[in-house]
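Trainee: dropping a prediction and its sequence here:
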Amino acid sequence: MWKNNIKIAIRNLRNHKVLTLVNVSGMTVALLVCLLIGLYIQDELSYDRHVRDKDRIYRVALKTSEARWAGSPGPLAEGLKNEFEEVETSTRIMKFPGIKDMLLKVEVNGEKKQFYETNGYYIDSTFFKVFEYRFLDGNPDVALAAPNSIILSATLAKKLFGNEDPINKPLMVGLPFGEFEYSITGVFDDSGIKSHINANYYLSMDNNDVGHAIKTMTNWASNNIFFTYIKLTPNAVPSIFESKLNPFFERHGGEDLKAMGSYSKSLILQPFQEIYLQSNMEYELGVTGNLTNLYVFGSVAVFILLIACINFMNLATARSEKRSKEVGIRKLLGADRKALIFQFLGESTFISLLGFTIALIAALTLMPFFNQLTGKELLLYQNYFPISFLFLVAMVAGLLAGIYPAFFLSGFTPVMVLKGRFRGQVAGFSLRKVLVVLQFAVSACLILMVIVFSQQLSYVQKTDLGFNKEQQLIIPLQSEFTAGKYEVLKSGLLQHPGVKSVTVASSYPGIENIESMLYYAEGKSVDEAVNITNAVVGDDFLETFGFRLLEGKAFTQALTAENPVMVLNESAVRALGFSTGEAVGRKVHYEWRGELNTYEIIGVVKDFHFRSLHRKIEPFGFIRGNRGGHLIANFKGGDVNEILTFAASIWKSSEITDPFMYSFLDQDFQRNYEKEERSAFIMLSSAVLAIFIACLGLFGLASFMTEQRTKEIGIRKTMGATVWTIVRLLSQDFGMTVFFAVLISIPFSLYLANRWLSDFAFKIDLHWGYFALAGLVAMMIAMLTVSYQSIKTALMNPVDSLRSE
C-alpha cells in the first residue's frame, strides 16, 4: 500500500511540475528562514546559562523618576552582605569610566608585545564566589588574594603568550594617568561562554592605580559606577528580599542623597538570567540583546512558514476538481477514506521534507553571510538540536499543509464526482479566499515595517545633531605619556593644509559618558541642584565640532577668567532656572567631599544630540581643561588616506610607543544604530521572502483558476470580448481579496510600528502615506503576479480555448 501511495505521489508531482516547483520552493524558503532565525534566537537565549546557581544570582540596580541605571554606589555590595542573612555573598564589577579598552604590554622571550584590549573589568575578591568559572591555570579561590592581580581569558593568554605559561608573569596596564604592573594569577576557559559580562580579562580592585580612589568611594548617593551582584541563600524569597531594599537604602543613604539634592533614587532587583535580554538600562556593563526583537523575528519565521503551508492548501484545494475523479474511481475500487487521507498527507509531507533537504544545503552556503549580518559566529552543526527541531517543524508543516486538503478531497462522494458534481466546492473556494487574505495581510505588515524601519534610519542619519560629525578624525590618548604629547600632536597635525582645527576632549558625541555632577545656580540651595553631564574639553572644541554658540564666547587660548569656566547647552540653562540671554556671566556651584566648587558660565550653545536619538536631549556642560582622552582633528574633504598617513607619521615622530589607533566620528555615532540596521535588514529580507512565497502561491492559484475558465474565456472572446476585458475579469477577484487583506493589516501594522519606534526619543510620525504605500506595493506585486497568467490566457486563440476540454 505504501509503495503504491509513493508511486502515485511521485507521479502527481512529476505530472504537475509548476505546482511542485511552487510548493517545494515555498517550503524550502520558509524552512531556511526558520532555521537561520531559529539559530539566532537560540544563540540569544543561551546567554548567561553557563553559570551555576544562576537562579539565585541577582543584580541590584538604581531606579530614578527619569531612568533606570545599571550601576550602583560603592558601599552597596558590602552593606547588603553585612545586613541581610538572605545574602549568601556579594560582589562588584567596575568598568573604567570613559575607557573602552586598555593598553596591555608584555615581554615574552625578549619580544615586546602591546595590544589595546577591550572588555577589561575591575572585580572584588569575592567575584568567583558568585560566578564560578573553570580555570585552566591558577586557583579561583586565591587568584585575587594579592593586590594587582589580573586574570586572563584563555583566548587573551594565547594572544599574549602563545604556548608559554603566563602564571605569575608581569603584565603592564596602560591607563590615562600612568602604567601599572599586574601579576597574572589565573587563566579562565572562555570557550562557549556567552554572557552580558563579556570579559577578556579581570583586574583586582585592590591595586595601586584606581584602588585608592575606589576605597574612598563610600558615598551612597554618588559614584554609581559599580555593578553590584548578590547570590541569595537557597531558601530566600526574592520578592520579600526586594521589599526590604529601599528601607535599607534610606537608612544608609538618606543623608547622602539629601546632601546631594537627590531624593528619587531607589533600588531594584534584577534576575541574573534576565539582564541580557530584558535589562534596557542606562550604563550597561556590556552589549545586551532585545527580547522584543526575538519575538518579532520568531513571529516572522512562523508567519513565513504559515504562508508556505497556505500555498499548499490553496493549490491542493484548487486542484480538487481534477483530483476528484481520481478519488471517486479509487473509492469505487475499494479505497477507504483513511487510506486516501494517508496518501494526501504523505504527498504534503514528502514536499516538506524535500524542502527541508534543500534548506539545509542552502543554509550551509548562506551561513557566513548570515553571521556577518548578525555579528555572531553561528554554526549549523554545533549540536543536533537545530536540525532535529527543523526536521520536526518540516514534518508538522507538511502535516499542517496537507491536513485540510486530505480531508477535503477524501470526503467527495463517488457518484456525485463521476457525474461531474461534488460537494465542498463552495467551502474550498471560501477557505482559499480567507487564506489568501491572511497571506497578504502578513505581507503588507512586513512591507509597512520595512518602510518604517528605513524611514526612521533615514531620519536618524539626516537629523541635524547640532554639530558637524563629518570629517572628524578621533585619535585616543590612552596613556599618561601620550596625553602629555597632545600639544606636540596638535601643532604637528595643523601643519597639514587639509587639517582645519584640532582639540582634545575627555568625551565626545556618540560614545558613553557617565561623568555628571549636581549643579545649582547662584542664589539657590543644593536642594535645587540639577544633574548636568560634563566633558572636559580643550580650546577650539566648539569650533572643531561646529556647535552653534547662541550667547557668550567659546574656549580659546586668549580666554582668561577668575573662576573655572564652562559652556552649557540650552537644556542645562533652562534646568538651572536661567534664560538663554541672562545665563552668561552667572555662576553655578556643586559640592564635593565637603568643598564648594564654582564655575562661571561663559557661553550657551544650541541643544545637540550628545547621545543617539534613542535618548532625549539632557542638560550638558563643557568644562575648559585638558584631561586627555581623545584628540579630535577636523579635516577638509579629500584624500582621507593621506590625512591618516600624515597623522601616523606625526604620532611616530612624537616618540609615542603606543599603537596608533583612530576612528571617525560619523562611524562612531552610527554604531549606536547597529542593532536597528541589522533588524531592518532582517525585516527587509523577511518581507521579500514572505512576498515571494505568497506570490508563488498566488501564481499557482491563478494558473489553476484561469485553466478552469479556459473554455469560458474562448466563448467570451468569440462573442467579442477584448483582451483587457478578459484580464480584468480574471484579475478583479484577486485584486479585491488583496485589497481586503491590506485593510485588515493596518491595525496590526500600526501596533508593530509604534512598538518598535517607542525605543526612540526622536522618531518619525506615522501618517497615512506609509500605510497607503505599503498597501500599494502589496497590490502591485499581487496584480503583476496574477496579470501575467491572465494576459497569457486572454491572448490564447479562441479555437484553442474551446478545444481545451
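Mentor: Done, it's in. Numbers count the residues shown, from 1 in each chain.
Trainee: could you use CA atoms for every contact and neighbour count after this?
Mentor: Fine.
Trainee: looks like residue 411 contacts residue 338 (just checking).
Mentor: No - with contact defined as CA atoms under 8 Å, residue 411 does not count as touching residue 338 (10.2 Å).
Trainee: so the two - more neighbours on which side?
Mentor: Using other CA atoms under 10 Å as the criterion, residue 411 and residue 338 rank with residue 411 on top: 18 against 11.
Trainee: tell me the contacts of the more buried one?
Mentor: Contact partners of residue 411, counting by CA atoms under 8 Å, 6 or more residues apart in numbering, are residue 337.
Trainee: so it versus residue 526, what's the distance?
Mentor: According to CA to CA, to the nearest Å, residue 411 and residue 526 sit 83 Å apart.
Trainee: same thing with residue 488?
Mentor: From residue 488 to residue 526 the distance is 41 Å (CA to CA).
Trainee: before we go on, here's another structure to hold up against the first:
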Amino acid sequence: MLRNLYKIALRNLRTNRSLTLINVLGMGVALAACMLIGLFIYDELAVDRDIPDGDRIVRIATNAGGTLSLWAGTPAPISAAVAQDFPEVQASARLMKFPELDQMLLRYESGEEVRQFYEYKGYYADSSFFDVVELPFVRGTASLALKAPSSIVLSSRIADKIFGETDPIGQSLILGLPFGNFDYTVTGVFEAESVNSHIDANFFLSMENEDFGNIIRQWTNWASNNIFYTYVKLLRGTDRDQFESKLKAYYDRRATSDMNALGIQKTVFIQPFQEIYLRSRLDFELGRTGNMTTLYVFGTVALFILLIACINFMNLTTARSERRAREVGIRKLLGAGRGPLVWQFLMESVLVALLGFGLAAILVVLAFPYFSGLIGRELMGHTHWEPWAAALALCVAAGLLAGTYPAFFLSGFQPVTVLKGRFKGRMSGFSLREVLVVTQFCISACLILMVLVIKGQIEFVRERDLGFRKDQQLVIPLRTEKAVSSYETLKNGLLQNQGIHSVTVASTYPGIESLEDMMYYADGKTVDDVVHVRHAFVGDDFIETLGFELIAGRSFTQELTAEAPLIILNESAVREFGYSVDDAVGKRVHYEWLDGKYTFEIIGIVRDFHFTSLHRHIEPFGFQRGNRGGHLIANFSPGNTSEVLDKARDVWESAGISEPFTYSFLDEDFTRNYEKEERTSRIIVSFALLALFIACMGLYGLAAFMTELKTKEIGIRKTLGASNWSIVRLLSSDMGKMVLLAVVISVPIGIYLSHSWLSNFAFRIHVGSWYFLATGLVALAVALLTVSLQSLKAALANPVESLRSE
C-alpha cells in the first residue's frame, strides 16, 4: 500500500509541476532557515557542556544591592577560604584578568631570533584551576601545569604561532607589562579548538609570579578588589541551595568588619557553571556570553517561518481544490475509502517536505559562510549528526502538519455533489485560510516593526551626543614598560605633525571597560555616606583632547602646578555628594583605605557624559591626574588619517620601542559595545525578508484560490460590462483588508516586543505611531504587489471560458 501511495503522490506532484515547485521552494527555504537557526541554538546550548563534571562546578559572584551592582567577580580571599572551611568543596580556584589591559605581549627569544605578539584573553589562574575546570591537554600534565611559580599554559594555536614545530614545554617566554618584563616557563598546552566554554582563554598565567603575585598576596580584604572569578567544584551529591545559604552566612561573618570600614553592604551568591554563558547578566563578565532570550526569540522566529511554509502548502493545495475534488469523487465512486485518501494526501505533503529538506541542505551549505558572518563566528554544530537528525525529524513533522488540513478537507468531498458540478466543500475552508494568511502577515508585520525599531535604536546610539568628541581620536595602547616610559617622547613627536591637535594619556577611555572605582564621601560626612565613583587616571589636556564640556573650574594642564591631590567630577558625582555645580569647585571628597584617609580637592566639573554604552545609566565619574600608562590618545584633523598613522608609526619606531605598533580609533571602540545589537539587526533583517518571501507565496496561493472561487463571478461581471481595473480592485481589496487586519493585530504584539528589546538600553528611542504606519505601508505594498499578477491575469481572462461550464 505504501508503495502505491508513493507512486500516486509522485505522479500528482509531477502533474502539477508549478505548484510542486512553489511548495518545495517555500518548504526548502523555511527548513534552511530553521536548520541555520537550529545550528546556532545547538552551538549556544553546547557551551560549557563538554567540561568534565561541569554540573558540579559553580562560580561565586557578588551582589552589592540591586541589579546594577551584580558583579561576576569576588574579593581575593574567598577561594582559599571556602576550600579550607567547606567540607563539601572538592577544589576551588580563581581567574583574574589584568585590569584594563586587553592584550599582553608574549615575546620569545631564541638566539638572535625574536618572535613577539600581542595576544588577547590571557588570564592569571591559581595552581588548582585545572583541578576545577578540566581542559584537554595535548602537552604537559594539567594537574601540575600551574604548580610552579611563573608558569604559563598556552592554547595550541598560540603555541604553534610562537614555537612552530618546536616542543614548547620548558621554553621561556617574556611577558611584557606596563611596569616591566617578566620571565615565564611554558608548562602545558591545551587544545582550544575542542573547548566550547565561556572561559575562552588563549593562555593562563600562574597566580604565583613576580609581576602581579606580590600585589595579589597583599589583597586580603573581604570587601574590595572584586576582580577575581572564583570557581568551585563541589563534591558529588552536594545540594547547591544549601551550599549557597551556608556560603552567604559565612561571607557575612568574615566580611562584616571590612564592609563596615568602607561603608558598604554586599553579599555573595553562586551561579551553576553550565548556566553562566546563557543566563548570567552580571557586570564585568570574564569572557563571551550568550543570551537565553535571544535563543527563544530566534527559535520562535524559525518555527514561525516553518509554520508560514506549512500554511502555504495548505493554501496552495486547497486553492486547486476544484481539480482535486473531481479526482476524489471518482476515487470514491470506485470504492476508495476516506482513510486511504487521507494517507495519499499526507504522503504528498511529506514527499514535498523531503524534497524541501534536500533543497534546504544545499541552501544551508551555500549560506553557511554568510550566516557565520552574521553571528560573528563559525558554528561547530554542523559537524555533529544530532542537528541533522533533528532537522530531518522536523521536516517529516512539518510535512505531516502541512498535509493534515488538506488531507481531511479534500478527502471529505461528497462524490455525487462534486461530479454534478455543485462543489461547495471549498467554502468550508475559506475563513480558515483567511485566518492563516492574516497570521502569516501578522508575524511578518511584527518582524518588519522589529527591523525598524532595531535600526532606529542603532542609529540613535550612533548619533547621540555622548558628551565628548569621539571622532578623529587615535588610540595607541601603551601595554609595556618601554611604551609607558616613552609617552613624553611619543607625545612630542606626534605634536610635530600639523594634523595632530593635541595628545594625552589615560588609564582608560570612553567605550571600554573601567574597573577603577572607589567609595568617596563629602566634607562633613563619613563612610556611612559613601558614593560609588568610577575614575580614571589621565594626563594633561585630557579634557580638551576628548572635548568634554568643562562647566566649572579648570582642567589638568601643564601650567597646573598644584601638588595636592586633585579630582575633576561629572555632574552626577557632584549631585550624589550633595554639592551644587555652582559651589562644588574647591570642595573636597575623601576615601578611607587600609586605616588611611585620602583627600582630593575638586578643581573642575564636566557635563555628564556616556563613559559606557547607552545600555547603562550615567554614573558618577571622576578624573585624577597621573600617567599610569594605558592609552595614548591623539586628536587629529579629518581627511589625513593615513598621514597621521604613518607619522605615529614612525614616532613609535624612532622612540626605540621594539614592541609591535598597534592602534584603534575611539569611535570604533565605542561602537563595539553594540556588536550584539548589530548582529541581531542583521539576523532579524535576513529572516524578516525570508518570512515576507514565504508569506507572499502564501498570499499568492490564496489569491489563486479566490480567483478560482470567483471565476464565474468574474466572467458574469465582465459580461455585464465590468472593467479590468474594477476586477483587479475587487480581488486586491480583499487581500488588502486581510493585510490591514494583520497589521492591526500585530500592533500590541509589536509594542510588547519592541519595548522588551529596548529595555536593554537606559537611553532609547520612542516607538511612535510612524513606526506602525511604516510597517503597515510596507506590508500592504508587498501584499498588493504579490496579488497584482494573479488579479490582472483573472481580469484579462476570456469570460467565455469561465462561463462555458454553465
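Mentor: Sure, I can see it. Everything numeric in this text was worked out from a predicted model, so none of it was measured.
Trainee: before we move on, back to that, more neighbours: residue 488 and residue 526 of structure 1, which one.
Mentor: Applying other CA under 10 Å to residue 488 of structure 1 and residue 526 shows that residue 526 carries more neighbours, namely 18 against 13.
Trainee: that one is in contact with residue 262, isn't it?
Mentor: No - in this structure residue 526 of structure 1 lies outside contact range of residue 262 using CA under 8 Å: 9.2 Å.
Trainee: so how far is residue 288 of structure 2 from the residue sitting nearest the centre point of structure 2?
Mentor: Note on structure 2: the residue nearest the mean C-alpha position is residue 676, at 3.4 Å, using CA atoms, centre = their mean. According to CA to CA, residue 676 of structure 2 stands 11 Å off from residue 288 of structure 2.
Trainee: residue 733 of structure 2 now?
Mentor: Counting by CA to CA, the gap from residue 733 of structure 2 to residue 288 of structure 2 is 51 Å.
Trainee: okay, helices next: where are they in the stretch 601-750 of structure 2?
Mentor: Counting by DSSP state H, counting those that start in this stretch, the stretch 601-750 of structure 2 has helices at residues 641-654, 666-671, 675-709, 711-719, 724-758.
Trainee: right, I mislabeled it, should have said the stretch 1-150 of structure 1
Mentor: 2-15, 17-45, 76-83, 127-130.
Trainee: what's near enough to touch residue 409 of structure 1?
Mentor: Residue 409 of structure 1 touches 317, 320, 323, 324, 327, counting by CA under 8 Å, 6+ apart.
Trainee: would you turn those into JSON lines with distance to residue 268 of structure 1 and neighbour count?
Mentor: Listed next are these as JSON lines, based on distance: CA to CA, whole Å; neighbours: other CA atoms under 10 Å:
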{"residue": "317", "distance to residue 268 of structure 1": "57", "neighbour count": "25"}
{"residue": "320", "distance to residue 268 of structure 1": "61", "neighbour count": "22"}
{"residue": "323", "distance to residue 268 of structure 1": "65", "neighbour count": "16"}
{"residue": "324", "distance to residue 268 of structure 1": "66", "neighbour count": "24"}
{"residue": "327", "distance to residue 268 of structure 1": "66", "neighbour count": "24"}
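Trainee: from the residues you listed, which is closest to residue 578 of structure 1?
Mentor: In terms of CA to CA, no member of the contacts of residue 409 of structure 1 lies closer to residue 578 of structure 1 than residue 317, at 73.7 Å.
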